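Participant: just a sequence and a predicted model for now, questions to come.
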Amino acid sequence: MQSSVDSVITTAPPQPESNTTVELKELTTSDRPPAAFSPTSTSTVPTKPRDDRDKYKEDDGRHEPGWLPADAPSFFISPPSLPYISSDEGIGGHLKTTASDFVVLENTPPPPDDKPGYIWATIRRSGRTTLEVQEHFKTSLNLKDHKEVGVSGLKDKHATTTQTFSIPSFSSSEKRHLTVEEVTSLSSAVGEVLTCVPCSKKLRRNFHHSNTFTITLRSACPNPAPKIQSIIKSLEETGIRNYYGPQRFGSHLSGAYTGYKMLKEIQDCKNKKQRKKASWNAKKSVKGVFSVQAWQSMLFNCILAKRLRGDILIGDIAVPSSSTSSEPGAGDRNGAKPTETRVTGKNFEEIRLTDVSMTCPLPGSRQLKCYPNTPAGKVESDILKMSDITEQTLTEVDAWGSRRVGFLKFEDLNFSFEVLEIEEGGWGSDVKFSFTLGTGQYATNVLREFMKNGNEEGDAREVKKEEKKRKREEEKDTANAKKT
């Protein structure tokens, strides 16, 4: 990256009698802690010769790790680091050694009524993605599309999750409404059914207002409590960067690169018919939509990484801190959409003293932009120029863009931790963390500040080993039951 972009905005702590000062300084390699977009930090992406048959190839988590072609921009081959907020030493450790180590509770309001139409089933499960549960109900009820089963959010497979689904109660094959007992029986095939109640409304995306995480970190350093307390003190002063997690981008940024490549080919295409076809693919296909979103999210992270603190600067676009949703357009838990305010020299002191949060862009053709000649706008404009994608191209693929809250207040997380006793002969310490995040916010952003070892995404191999072990035990129990 060019030196014009490798600058970090820092702000001195606000003083009552003077304005906040802005300083630009060079970010050296030694200043960058490990862990960029991938969980395993600073090594460059492996490359291999370009093959047109592998165009847009990316890792889906089931095959060999994704790769980027040798002609990919250096921005993707060696992406910028995502710095930690605190300078305190981390405690290390490993995540997701078992699904029970990563517990997620979706905090969903109760159904708005008790009339027929759908049945809302709250299920605790592990070993299945949200999509796999939807597919189960689609197959069992002969639905046309898995999307007929409503969900509020998407949950990880390698975790113990509690989530609500809205299942159509009318059976087209039997020409009647299913009973709560029948849906409960169907739901029990995928997990433990906690509640099952009728409702006339389908569950919509982001209906839940937050997620509560209970996460056990294994094999952290001995006596981790003092280090954890020191990090907490730092985060209470600065807040936590609201990065998108590595799972948003695919292995080695392959998802973000796919989005960039799609947009670049549309931008460079001179044939109107081919350009229209490519634009349709990028904005209508599932892969196209997710890839473009991954590209937008990557640029958001790059811009946010340049802000060392959550302090408001001249040129910022600010939103009320009361907004519990990451993206202002989605509204808060009461349904109100926060007002975006442009920070200028005239209103800077007034806004700085109010309870607001700065935002960074998910680049698009319609989102509110910072003025480029302001301290906040310079960072945004440098990154967006480097992306080499025009607003016209973004318009063609309906990438309108939005702004997302940049920093989370640590005191809003309801954070707690407990150092656990480990088994005799074990090394180090196990630590249980509990905290709550709004929709669209990533638990790994909190954990990385405490771990600082690049293992925030957990050891997928260990999780798979545990799953295979569990399946073998289940098969063995089934075989023994048949014998008896």
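Facilitator: Yes, it's here.
Participant: from here on, contacts and neighbour counts on C-alpha atoms
Facilitator: Will do.
Participant: show the subsequent helix or strand relative to the host helix or strand of residue 184.
Facilitator: Taking DSSP states H and E as the definition, residue 184 sits inside helix 180-187. Note on helix 180-187: by DSSP H and E, the next helix or strand toward the C-terminus is strand 192-199.
Participant: roughly how far is that next one from the heart of the chain?
Facilitator: For strand 192-199, the distance from its own C-alpha centre to the chain's C-alpha centre is 27 Å (Cα atoms, centre = their mean, to the nearest Å).
Participant: buried sites along it?
Facilitator: Using 16 or more other Cα atoms under 10 Å as the test for burial, strand 192-199 gives 193, 196-199.
Participant: what do you get for stretch 256-267?
Facilitator: So for stretch 256-267, counting by 16+ other Cα under 10 Å, buried means 256-264, 266-267.
Participant: need the residues that contact it.
Facilitator: Residues from elsewhere that reach stretch 256-267 (Cα atoms under 8 Å, 6 or more residues apart in numbering): 56-58, 68, 76, 249-250, 275, 278-279, 282, 288, 290-296, 298, 389-390, 393-394.
Participant: could you point out the longest helix in the chain?
Facilitator: helix 460-483 (DSSP state H).
Participant: in that one, which residues are buried?
Facilitator: 463-464, 467.
Participant: neighbours of residue 400, how many?
Facilitator: Neighbour count for residue 400, taken as other Cα atoms under 10 Å: 15.
Participant: quick one, what contacts it?
Facilitator: Each residue near residue 400 by Cα under 8 Å, 6+ apart is listed here: 363-367, 394.
Participant: now render the residues you listed as a markdown table, adding distance to residue 385 and secondary structure.
Facilitator: Compiled in a markdown table, these are given as follows (distance: Cα to Cα, whole Å; DSSP: H, G, I helix; E, B strand; the rest coil):
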| residue | distance to residue 385 | secondary structure |
| --- | --- | --- |
| 363 | 11 | coil |
| 364 | 13 | coil |
| 365 | 14 | coil |
| 366 | 16 | coil |
| 367 | 16 | coil |
| 394 | 14 | helix |
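Participant: could you identify which of those residues has the most neighbours?
Facilitator: Result: residue 363 is most packed of the contacts of residue 400 (other Cα under 10 Å), 27 neighbours.
Participant: let's bring in a second one:
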Amino acid sequence: MTVQDHDITTATDTAKLPQPMQPPLKQATYKAHTTDFVVNELLPLEFTGEGEHLWLHIQKSGMNTAYLAKLLSEWAEIPLRDVGFSGLKDRHALTTQWFSLRIPKKQLPDSEFAPVDISANESVTILEQQWHNKKLNRGTHRANQFIITLRDIEFADIDNSFSNPEQLLSTKQAVEQHLTTISQSGVPNYFGPQRFGRSGNNIREALSLFARPVPEARPPSNKGKRKRVPREQNTMELSAARSLIFNKILAVRVGDGSWNTGLAGEVFNLDGSGSIFASDEIDDTLQGRLEAGDIHPTAVLWGTANDKVSGQAAAMETDIVAQSPLLTQLATGLEQRNIKAQRRALRLPIEALSWQWQDIEGGQILVLNFTLTTGSFATSVLASLVQELSTSSSSIS
């Protein structure tokens, strides 16, 4: 069956993914201003104070991480490969993160880093610098702190006139109860809309990639060694394909309530780590660990050698893909390129969640402060809270 363009647009609309509970806010706006979306990289590390790697703690806005890395390499007159960073940070936000620069013999440029070829909407400030004996590698940081301001709030299922103080209090209490609940139970660990591009264009690119011949294996460099398949360079498309399959599996499991309770044959993730283990049955011990948040059920990031999952959990993943022509094409493309299967937790714990209401002219705003582990999306937390989440027409986009 041919996959239609509207099928992709619909499948990648993360706003329509199911939630375990009805969000208590009908509508809210975020990113109305750069400071409405703050991301701080949490990278606990003891610096050696020696070595040839200069680590810079930088605050930026209006600029993506890769472009800033390029500016740093040009300033230090070093190859771009000698600039390290742990993760990509949102361009349309106020963010802080670390970069490392390999400076041979510690010979710094004569002038301080102060890029001039940037627009009025872009800013870069160095907050701190340290010498260290190692380069900063991707995925080093443990978590990100988010400070998000929601504006233009409309509460769900009530007359949002603000004319009745008792009614306003009840709606605020409903929101606060919801926040208290998700701080204890977590939220579905969906990939956010940015993973799929505008209207799902990254999935269209993935399908286009999979329609092309698979790269041929390279000839062996030494006699007796196996041929090597060249490393796939289209990481954005491959990641989008795996993410869409994962989201659809998670959506089904949110629907049947197994996203945080587990299934027979489940593969579990140990909270706060990359460790996983499989279990044929859910016994009382595992159930207790699930309820305590010590472990989380997982779903596949599709690829070959998905042999850890079994039983009911494996059958569900296979059936969900088989029933969708779009997912089947994506899964086949991933397998043909020998992408290895991985596992991702279905449940996203929220650390240190707090909130504050602020009165403004015409209504109220809600400021959320929380921490998420690396690789998760703040939009998953917002989607659990807000039915219709939008960016302001005045936001930078």
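Facilitator: The structure has been received and is ready for your questions. Bear in mind the structure is a predicted one, so any value in this text is a computation, not a measurement.
Participant: now the TM-score, please.
Facilitator: The TM-score (TM-score structural alignment, normalised by the length of structure 2) is 0.80; 354 aligned residues with a Cα RMSD of 2.9 Å.
Participant: circling back: next, the angle from the helix holding residue 184 of structure 1 to strand 192-199.
Facilitator: Relative orientation of helix 180-187 of structure 1 versus strand 192-199 (axes from the mean of the first three to the mean of the last three Cα atoms, to 10 degrees): 140 degrees.
Participant: relative to residue 398 of structure 1, how far out is the residue mapped onto residue 210 of structure 2 from structure 1?
Facilitator: Superposed on structure 1 with TM-score structural alignment, residue 210 of structure 2 falls opposite residue 263. Going from residue 263 of structure 1 to residue 398 of structure 1 by Cα to Cα, to the nearest Å gives 11 Å.
Participant: how many residues are close by the aligned partner of residue 86 of structure 1 in structure 2?
Facilitator: When structure 2 is aligned by TM-score structural alignment, the residue opposite residue 86 of structure 1 is residue 21. As a burial measure, residue 21 of structure 2 scores 12 neighbours (other Cα under 10 Å).
Participant: grab the nearest non-local neighbour of residue 21 of structure 2.
Facilitator: Nearest residue to residue 21 of structure 2, sequence neighbours excluded (Cα to Cα, 6 or more residues apart in numbering): residue 384, at 7.5 Å.
Participant: what residue in structure 1 is paired with the one you found?
Facilitator: That one, residue 384 of structure 2, aligns with residue 449 by TM-score structural alignment.
Participant: can you tell me the element that match falls in?
Facilitator: helix 443-451.
Participant: what does residue 299 of structure 2 give?
Facilitator: Counting by DSSP H and E, residue 299 of structure 2 is part of strand 295-301.
Participant: relative to strand 295-301, how tilted is the helix or strand just after that strand?
Facilitator: Downstream of strand 295-301 of structure 2, the first helix or strand assigned by DSSP H and E is helix 311-322. Compare the direction of helix 311-322 of structure 2 with that of strand 295-301 by the same axes, to 10 degrees and you get 30 degrees.
Participant: tell me which other helices or strands helix 311-322 of structure 2 touches.
Facilitator: Other helices and strands packing on helix 311-322 of structure 2, by 3 or more Cα pairs under 8 Å, 6 or more residues apart in numbering; DSSP states H and E, are helix 235-256, helix 325-336.
Participant: so which elements touch the longest strand belonging to structure 2?
Facilitator: Using DSSP state E to define each element, structure 2 has its longest strand at strand 143-155. With contacts taken as 3+ Cα pairs under 8 Å, 6+ apart, strand 143-155 of structure 2 sits against strand 25-30, strand 37-42, strand 363-373.
Participant: which part of structure 1 lines up with the second one?
Facilitator: So that's strand 37-42 of structure 2. With TM-score structural alignment applied, strand 37-42 of structure 2 matches the range 102-107 in structure 1.
Participant: next one: the matching stretch to chain centre, how far?
Facilitator: With Cα atoms, centre = their mean, you get 14 Å for stretch 102-107 of structure 1.
Participant: residues making contact with it?
Facilitator: For stretch 102-107 of structure 1, the surrounding residues in contact (Cα under 8 Å, 6+ apart) are 95-96, 158-164, 208-216.
Participant: from what I can see residue 309 of structure 2 touches residue 263, true?
Facilitator: No. Using Cα atoms under 8 Å, residue 309 of structure 2 makes no contact with residue 263, being 10.2 Å away.
Participant: on that earlier part again, list the helices and strands the helix holding residue 184 of structure 1 packs on?
Facilitator: Packing partners of helix 180-187 of structure 1 (3+ Cα pairs under 8 Å, 6+ apart): strand 118-125, strand 192-199.
Participant: include distance to residue 230 of structure 1 when you put those into CSV, please.
Facilitator: CSV is the format used below for those (distance: least, Cα to Cα, whole Å):
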stretch, distance to residue 230 of structure 1
strand 118-125, 35
strand 192-199, 39
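Participant: got a list of what the residue nearest to residue 21 of structure 2 touches?
Facilitator: Here residue 384 of structure 2 is in contact with 19, 21-23, 187 (Cα under 8 Å, 6+ apart).
Participant: please list which of the residues you listed are preserved in structure 1.
Facilitator: Mapping the contacts of residue 384 of structure 2 onto structure 1 (both residues aligned by TM-score structural alignment, their matches' Cα atoms under 8 Å) leaves 19, 21 still in contact.
Participant: pipe the contacts of residue 384 of structure 2 into CSV and attach secondary structure per row.
Facilitator: Listed next are those as CSV, based on DSSP: H, G, I helix; E, B strand; the rest coil:
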residue, secondary structure
19, coil
21, coil
22, coil
23, coil
187, strand
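Participant: by neighbour count, which of the contacts of residue 384 of structure 2 wins?
Facilitator: If you count neighbours using other Cα under 10 Å, the busiest of those is residue 187, which has 26 neighbours.
Participant: so where do the helices sit in the stretch 1-150 of structure 1?
Facilitator: In the stretch 1-150 of structure 1, the segments counted as helices under DSSP state H, counting those that start in this stretch are 74-77, 130-141.
Participant: whereabouts in structure 2 does the last one align?
Facilitator: Mapped onto structure 2 using TM-score structural alignment, helix 130-141 of structure 1 spans residues 65-76.
Participant: one step back: can you name the two of the contacts of residue 400 of structure 1 that are farthest apart?
Facilitator: Spanning the widest gap among the contacts of residue 400 of structure 1 are 367 and 394, at 11.3 Å by Cα to Cα.
Participant: measure stretch 442-462 of structure 1 end to end?
Facilitator: Length of stretch 442-462 of structure 1, first residue to last, Cα to Cα: 21 Å.
Participant: hmm, I typed the wrong one, I wanted stretch 22-39 of structure 2.
Facilitator: End-to-end distance of stretch 22-39 of structure 2: 27 Å, with Cα to Cα as the criterion.
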